[in-house]
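# Test case, fold it:
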Amino acid sequence: MIESGALKRQFGDSIELNGESEVYAILAELSLNGSSYAILQSEAMQGEDAIEVFRIVADAEGILQLETVEDDDEWEAVSEAYDDAQFGSDDQP
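Coordinates of the predicted model:
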């Protein structure tokens, strides 16, 4: 598992994804089910309150990389965990 905050330490508060000229703010880094994730948002996405979810992985040299989350269930679980962290959970103990 990647240490929380490692992506921001490596890239700062924003990141430009390969192949895209758009800069994404790093809104959050979180761990779920043994994997680490980044929640990103471009300026254009702010108006729609939309986010992107990426898995954070380290290459052989320890450089952090982002992987697209292809699985809808995984994406939803991470998105929900982010919402819960930001706004609190509706679930009552």
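# alpha carbons only for contacts and neighbour counts from here, please
Fine.
# How about residues contacting the longest helix anywhere in the chain?
The longest helix of the chain (DSSP state H) is helix 72-87. If you take Cα atoms under 8 Å, 6 or more residues apart in numbering as the criterion, helix 72-87 is touched by Ala28, Leu30, Leu32, Tyr37, Ile39, Val53, Val69, Ser89.
# out of everything not next to it in sequence, what's closest to Tyr37?
In this structure, Tyr37 finds its nearest non-sequential neighbour in Arg55, 4.4 Å apart by Cα to Cα, 6 or more residues apart in numbering.
# show me the contacts for the one you found.
Neighbours of Arg55 in contact, by Cα under 8 Å, 6+ apart: Ser35, Ser36, Tyr37, Ala38, Leu66, Glu67, Thr68, Val69.
# The structure of the following sequence is requested for comparison with the preceding one:
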Amino acid sequence: MSEFSASNVIWTSRVHDAFGSVVELEDEQGNVSYYSVEKEFDVAGGSYAVLRAESGANAEPEIFKIISGQDGVLELVTIDDDDEWENVTELYDELTFPE
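Okay, here's the model as predicted:
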């Protein structure tokens, strides 16, 4: 059984508890976007948040990795590892659209 399976998911609310139901993210160019927090979970030693852009009715959800900064403040970062990205997105699809 893969570590990235629905049976290993622990639902969390750290991002929601820290920032509320809408988070503000700034990209490298300083552009600010607002996202609704849809789901948060821990699995396979990682923590993840599923966010949906506030702009655009058909915006696809985006998955970010949750990390604790040096000062303990939560940060949302993109998932750079291709295998981790694939595992997390497949798991999210499985959780969202069970067969």
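# any idea how far the aligned partner of the residue nearest to Tyr37 of structure 1 in structure 2 lies from Thr78 of structure 2?
Using TM-score structural alignment, the equivalent of Arg55 of structure 1 in structure 2 is Lys65. For Lys65 of structure 2, the distance to Thr78 of structure 2 equals 6 Å [Cα to Cα, to the nearest Å].
# on that earlier part again, and the longest helix of structure 1, what's buried?
The neighbour-count check on helix 72-87 of structure 1 (16 or more other Cα atoms under 10 Å) flags Trp75, Val78, Ser79, Ala81, Tyr82 as buried.
# did I read that right, the residue nearest to Tyr37 of structure 1 in a strand?
Yes: under DSSP: H, G, I helix; E, B strand; the rest coil, Arg55 of structure 1 falls within a strand.
# Find the nearest non-adjacent residue to the residue most central in space within structure 2, please.
Structure 2 has Ala49 as the residue nearest its centroid, 2.0 Å off, counting by Cα atoms, centre = their mean. Distance criterion Cα to Cα, 6+ apart; nearest residue to Ala49 of structure 2, sequence neighbours excluded, is Glu40 at 4.4 Å.
# How is that neighbour assigned, secondary-structure-wise?
The local conformation at Glu40 of structure 2, judged by three-state DSSP, is strand.
# In contact with it, which residues?
Glu40 of structure 2 sits next to Trp11, Thr12, Ser13, Arg14, Val15, Ser47, Tyr48, Ala49, Val50 when contact means Cα under 8 Å, 6+ apart.
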